[in-house]
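Visitor: sequence-free structure coming up:
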């Protein structure tokens, strides 16, 4: 075959696959789904002008709000969310509108909107904390006008994301970015941008260079920590193993001369858990990091591992003064002070930066919000202090932090701050006979139920939660148990003992039992805040007898029925529910879509249902309480003509479900 023939075939091959796989963006919704948000804005604006019905206008307006949100144009997003809600899009638009107002620091309007949202879904409870946070943020914002911090954007920001600065050699800093110089040419599906890498920056000149080999790879690298002499580094790398889901691991490398060794995974990391944001204590003996470990208190929590002669010991979560049911991330240690970000402690917007002090007995004091201008309505995180800075004149401290606030160049940008010496506080009168400080820890517990879009359909959207009155809660501490009934707000209150572990077991007729826990261990006393308050929430699911409930995130490989690792968390949760409700019997069912022969689909679905049952048995559920049933394609969730079913409809029909039969 001559060169000309090869050339013609190559051209035909290229044209064929270009036509096959390159699909032209035809409308705003497609552009949005492809994460081409700027393109979506242009197309959706044109489509909105042509829309005739209010329903159609509402759908387009909501997508416009979402598109503007993704390109960091929050003011435009606010306007379109409001338009979507006014055009009958529903509570999703009102919810996004409320949070966008809060992010824009329009706290008065946000409070009114959150109040309306609670009434709309039938539960003022759901957004009460957001309303309180807006009230507090208003005061903090006013205080920020006379604050002792001065901030400015770092010289090395780009239109891409830069975040999580860390001190490095020669007064340089290392940060994470998905800028175009990052290794590899693939796009990260979670963000629609490049994979992230580590970079070195000179804060004075603004010069940036990639971190030396072999640290950066075509995978996601980020959030690094170094020991004091910069001979050890710890960072996160996110990748898949053997084609599975992406998870982030903590890696370690050592410097030998001018080179860094090939990174290795820290031994304590476990499968199906994301680890990140490492930080080292000053002496290098304690490694702090964030993880979504189920042994934490919920969401991402901050853990600590201690260095031993054999490596790092088993991590343990920090106390409930630090960790909440939300997300705690990006720790940074400066002597006895822990700085970190949280979206659950009372704050001004999304993630806020907080600090806590470690006491002599190793416990942590109640957290303090750094307030404005460090914190804002946007995400603020990745705080670091320049340990090499020497105070001079009226400047006490220098450092950097990350923010997504609107005046930046990209989605996340790094800001430099200097902290001035504060003016002396006004003199306080000295009491002749001061009263002794009385310390208390108060816990409010709430028992809640889900609010479904359609009350009789557990597969419909969950709009929020509301108090479940008349629920009973067994409280166990130090081997002693007592039972309480919640009040008209679904609440019970107790004063906590010091250094004690509490367990809560909630029950209500017609609902699945559920449990929670709390520990007062590691909580230090703070004379400035002698009375500290905490919360736990216990959600009880209503029992819908003989009604099929779809389990999310359970997928199977083609023609296979083994339980994949990404399905295990959902089945683990179901197993835990069954173990707490020992009289319940269920049927596990599997369904296929309409494609393929009926006999083949029925056998495959039966094997998949049985595999789910077998997995639950390995988790301690008695097999007499479980029944496996394969339905094949005989009972579709969406009844569509097979040749005309969309892929989304096929996906809805391929499902694993359970139903309570006794």
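Guide: Nice, thanks for sending it over. Since we're looking at a predicted model, the values are computed, not measured.
Visitor: going forward, measure contacts and count neighbours with C-alpha atoms only.
Guide: OK.
Visitor: tell me where the stretch 551-662 of the chain has helices.
Guide: 568-580, 598-618, 647-653 (DSSP state H, counting those that start in this stretch).
Visitor: redo these as TSV? Include distance to residue 113 and mean neighbour count.
Guide: Shown next, in TSV, are the helices of the stretch 551-662 of the chain (distance: least, C-alpha to C-alpha, whole Å; neighbours: other C-alpha atoms under 10 Å):
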stretch	distance to residue 113	mean neighbour count
helix 568-580	34	17
helix 598-618	43	19
helix 647-653	33	15
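Visitor: in TSV: those, plus distance to residue 626.
Guide: Shown next, in TSV, are the helices of the stretch 551-662 of the chain (distance: least, C-alpha to C-alpha, whole Å):
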stretch	distance to residue 626
helix 568-580	10
helix 598-618	7
helix 647-653	23
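Visitor: closest to residue 328 out of the ones you listed?
Guide: The closest of those to residue 328 is helix 568-580. By C-alpha to C-alpha, the value is 21.0 Å.
Visitor: relative orientation of the closest one and helix 598-618 in degrees?
Guide: 60 degrees (axes from the mean of the first three to the mean of the last three C-alpha atoms, to 10 degrees).
Visitor: does anything pack onto helix 568-580? Which helices or strands?
Guide: Applying 3 or more C-alpha pairs under 8 Å, 6 or more residues apart in numbering; DSSP states H and E, one finds that helix 568-580 makes contact with helix 598-618.
Visitor: roughly how far is the helix it packs on from the heart of the chain?
Guide: Distance of helix 598-618 from the chain centroid (C-alpha atoms, centre = their mean, to the nearest Å) equals 33 Å.
Visitor: same check on stretch 427-434?
Guide: Distance of stretch 427-434 from the chain centroid (C-alpha atoms, centre = their mean) equals 46 Å.
Visitor: if we can go back for a sec, out of the helices of the stretch 551-662 of the chain, which gets nearest to residue 48?
Guide: Distance to residue 48, taken as C-alpha to C-alpha, is lowest for helix 647-653 among those, at 24.8 Å.
Visitor: could you find the closest non-adjacent residue to residue 408?
Guide: Spatial nearest neighbour of residue 408, excluding adjacent residues (C-alpha to C-alpha, 6 or more residues apart in numbering): residue 153 at 7.2 Å.
Visitor: would you mark the buried spots in stretch 420-428?
Guide: With burial defined by 16 or more other C-alpha atoms under 10 Å, the residues of stretch 420-428 counted as buried are residue 420.
Visitor: and it, how far out from the chain middle?
Guide: 38 Å.
Visitor: stretch 270-286 too?
Guide: Going by C-alpha atoms, centre = their mean, where stretch 270-286 is centred and where its chain is centred differ by 18 Å.
Visitor: that one: end-to-end distance?
Guide: Start and end residues of stretch 270-286 are separated by 19 Å (C-alpha to C-alpha, to the nearest Å).
Visitor: here comes the other one, which I'd like you to weigh against the first:
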């Protein structure tokens, strides 16, 4: 009996070893496929291995990555989860990918937890910094979302990938893998992309899809067209190949290049030319051109790139030649992939990125008036905003296009419910009829306050309209849809109160009463007015010094006291925490102090009543100093106490502060 048991155990052991060796051989068999980006084949083989119970860190990394790079985020999240069950000793990038994959599965709370772990491992990464600075990103995105926009999946989408739209001569020009060639792209198992066109009729209907141009399309990838304003020159993306042979970089990667083609005297597309800054060692792709035809924007990972790929710009000279490309900088670009730029007729820059807090993979963001700022050589302090739903989802959302005059446009997405992989969606903004009205009252007694001043401002704080309320203390403003506004109420011997609101509904009558509180504070020279008014921190966005909406609401309280007491003078003092170089923190605090002073002066305060100075990290209020590499074990809340603004009363009612 014992002998029989030994034989059985031996057989089981041999079978186990054989199965393990068999699974290991399968893993090794797709190593070259994985390294050559054949993610479909890799995931198919490794999935069968994993489902048979075999586990190793390398295998799970490759399996999860293969799904991740195919944008199959639910599957990626599953196998990244298995990887972390096996080991946490992996590169920090896997923490970020797992967090992003969890968003694709709509598991936002778990995603945020893994982003916190990513931040602990890599706090200097711009993606970690953005997450920490925007912990309430889901609320912000919800506020930016628009309920009155009609979104439609277009009928001409195929079962394959369809994305990117440019409008030319009444046609939509887009990229698609629908050509049904036998040659398949190993990355996703689909045919290579070509450019196609479909005519757009005024009634919203479309013609049959046709090949854009046989001279431009090849057996490899062509995508992302952009046209000069006169329609005589087109830029587009194509694989790097020469004389029907693919060219690769030193790592064996076939890169993307940017090409241009102009019409000849007969109106036909002529010779296709490579732009001068293409290279075999990096990619250049996804062009867009501003309204004037003076600047070309594109995505690239060329030298000087912040992350995986960045948004770049190059001037278009009067003779049509291109100048030297410039990176748009860390205010716009992240350490993730930044791609698919588009500039509308108002100079707003839209682009997609995985490097800023969003709802899924690629989210669409906008920088208002970016083209003009770039023309003026403004290199920082861009305000980057997630445009919210219905454009962004838990999937990849990209290739935004907008016709400002017609209030419609297109974007691409691989969200659930589409016809194929990536689909093209149209959107229409719809009609807007909105009114905001209310009364001004004493916040304590509820009494009406005739004679109060109510000001309507846009989302940037620019005054649009003001009224002095009558005996009924009532006000009413007509407003546009899909905008952010602010109403400010003020009256002598009362505090200034502001309320911010969004007009997201197609038809809205918003009742917005304003309650003002009598100004009653006990203050004297040398007091900090911020403490006397119970003002919390004056919040600035990470590494920036422009006055945010939240900061403005608090500064209005300071403004009210300065208006009420015209003899009062203040010294504005700005402080940072220790987490950056001393010189950088000093400059940042100086800029923030001056920005605060300028805001109060712009609001009507005599500049002779104000002084401002930055102190950097020289006056910490706790023991949260940093080591020689600017790191600290303190919590975020502890650091936050050091990031403060003070408003020291230097003179009041004829008395001076004697510090």
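Guide: Great, that's in hand. Bear in mind the structure is a predicted one, so any value in this text is a computation, not a measurement.
Visitor: residue 413 is in contact with the residue nearest to residue 408 of structure 1, correct?
Guide: Yes: the pair residue 153 of structure 1 / residue 413 is scored as a contact, 7.4 Å apart, by C-alpha atoms under 8 Å.
Visitor: more neighbours: these two, which one.
Guide: Per other C-alpha atoms under 10 Å, whichever of residue 153 of structure 1 and residue 413 has more neighbours is residue 413, with 27 against 18.
Visitor: structure 2: which residue goes with that one?
Guide: In structure 2, the residue paired with residue 413 of structure 1 according to TM-score structural alignment is residue 423.
Visitor: looking at the helices of the stretch 551-662 of structure 1, spot the one closest to residue 515 of structure 1.
Guide: helix 568-580 (8.1 Å).
Visitor: equivalent range in structure 2 for that closest one?
Guide: Using TM-score structural alignment, helix 568-580 of structure 1 pairs with nothing in structure 2.
Visitor: show me the contacts for the nearest residue to residue 537 of structure 1 once chain neighbours are set aside.
Guide: Spatial nearest neighbour of residue 537 of structure 1, chain neighbours left out: residue 446 (4.8 Å); criterion: C-alpha to C-alpha, 6+ apart. By C-alpha atoms under 8 Å, 6 or more residues apart in numbering, residue 446 of structure 1 lies in contact with 467, 486, 489-492, 535-538.
Visitor: change it to 6 Å
Guide: The contact partners of residue 446 of structure 1, by C-alpha atoms under 6 Å, 6 or more residues apart in numbering, come to 490-491, 537.
Visitor: and for residue 184 of structure 2?
Guide: 190-191.
Visitor: count of neighbours near the nearest residue to residue 149 of structure 1 once chain neighbours are set aside?
Guide: Spatially, and ignoring its direct neighbours in sequence, residue 149 of structure 1 is nearest to residue 419 (4.6 Å; C-alpha to C-alpha, 6+ apart). The burial count assigned to residue 419 of structure 1 is 17, neighbours taken as other C-alpha under 10 Å.
Visitor: list the contacts of the host helix or strand of residue 419 of structure 1.
Guide: Element membership of residue 419 of structure 1 [criterion: DSSP states H and E] is strand 413-420. Residues from elsewhere that reach strand 413-420 of structure 1 (C-alpha under 6 Å, 6+ apart): 148-154, 162-163, 394-403.
Visitor: circling back: how close does the residue nearest to residue 408 of structure 1 get to residue 40 of structure 1?
Guide: The gap separating residue 153 of structure 1 from residue 40 of structure 1 is 29 Å, by C-alpha to C-alpha.
Visitor: on that earlier part again, the strand holding residue 419 of structure 1 against structure 2, how far on average?
Guide: Mean deviation of strand 413-420 of structure 1 relative to structure 2 after superposition (mean C-alpha distance after the TM-score superposition for structure 1): 1.8 Å.
Visitor: helix or strand right after that strand?
Guide: Using DSSP H and E, the helix or strand that follows strand 413-420 of structure 1 towards the C-terminus is strand 440-452.
Visitor: so which of the helices of the stretch 551-662 of structure 1 is nearest residue 550 of structure 1?
Guide: Checking the helices of the stretch 551-662 of structure 1 against residue 550 of structure 1 by C-alpha to C-alpha gives helix 647-653 as the closest, at 9.6 Å.
Visitor: that closest one maps to which residues in structure 2?
Guide: Under TM-score structural alignment, there's no match for helix 647-653 of structure 1.
Visitor: residue 142 of structure 2: neighbour count?
Guide: For residue 142 of structure 2, using other C-alpha under 10 Å, the count is 13.
Visitor: can you check residue 373 of structure 1 too?
Guide: Residue 373 of structure 1: 19 neighbours (other C-alpha under 10 Å).
Visitor: SS state for it?
Guide: coil (DSSP: H, G, I helix; E, B strand; the rest coil).
Visitor: quick check: it touching residue 144?
Guide: Yes: Residue 373 of structure 1 lies in contact with residue 144 (C-alpha atoms under 6 Å); the separation is 5.5 Å.
Visitor: quick check: the aligned residue for residue 343 of structure 2 in structure 1?
Guide: Using TM-score structural alignment, residue 343 of structure 2 pairs with residue 333 in structure 1.
Visitor: residue 286 of structure 2 now?
Guide: For residue 286 of structure 2, the residue aligned by TM-score structural alignment is residue 277.
Visitor: can you tell me the element that match falls in?
Guide: Secondary structure from DSSP H and E places residue 277 of structure 1 in strand 275-280.
Visitor: could you do residue 164 of structure 2 as well?
Guide: Going by DSSP H and E, residue 164 of structure 2 is in strand 162-168.
Visitor: how far off centre is the helix or strand following that strand?
Guide: Downstream of strand 162-168 of structure 2, the next assigned helix or strand under DSSP H and E is strand 171-176. Distance of strand 171-176 of structure 2 from the chain centroid (C-alpha atoms, centre = their mean) equals 25 Å.
Visitor: do the same with stretch 350-358 of structure 1
Guide: Remark: stretch 350-358 of structure 1 is offset 17 Å from the chain centroid, using C-alpha atoms, centre = their mean.
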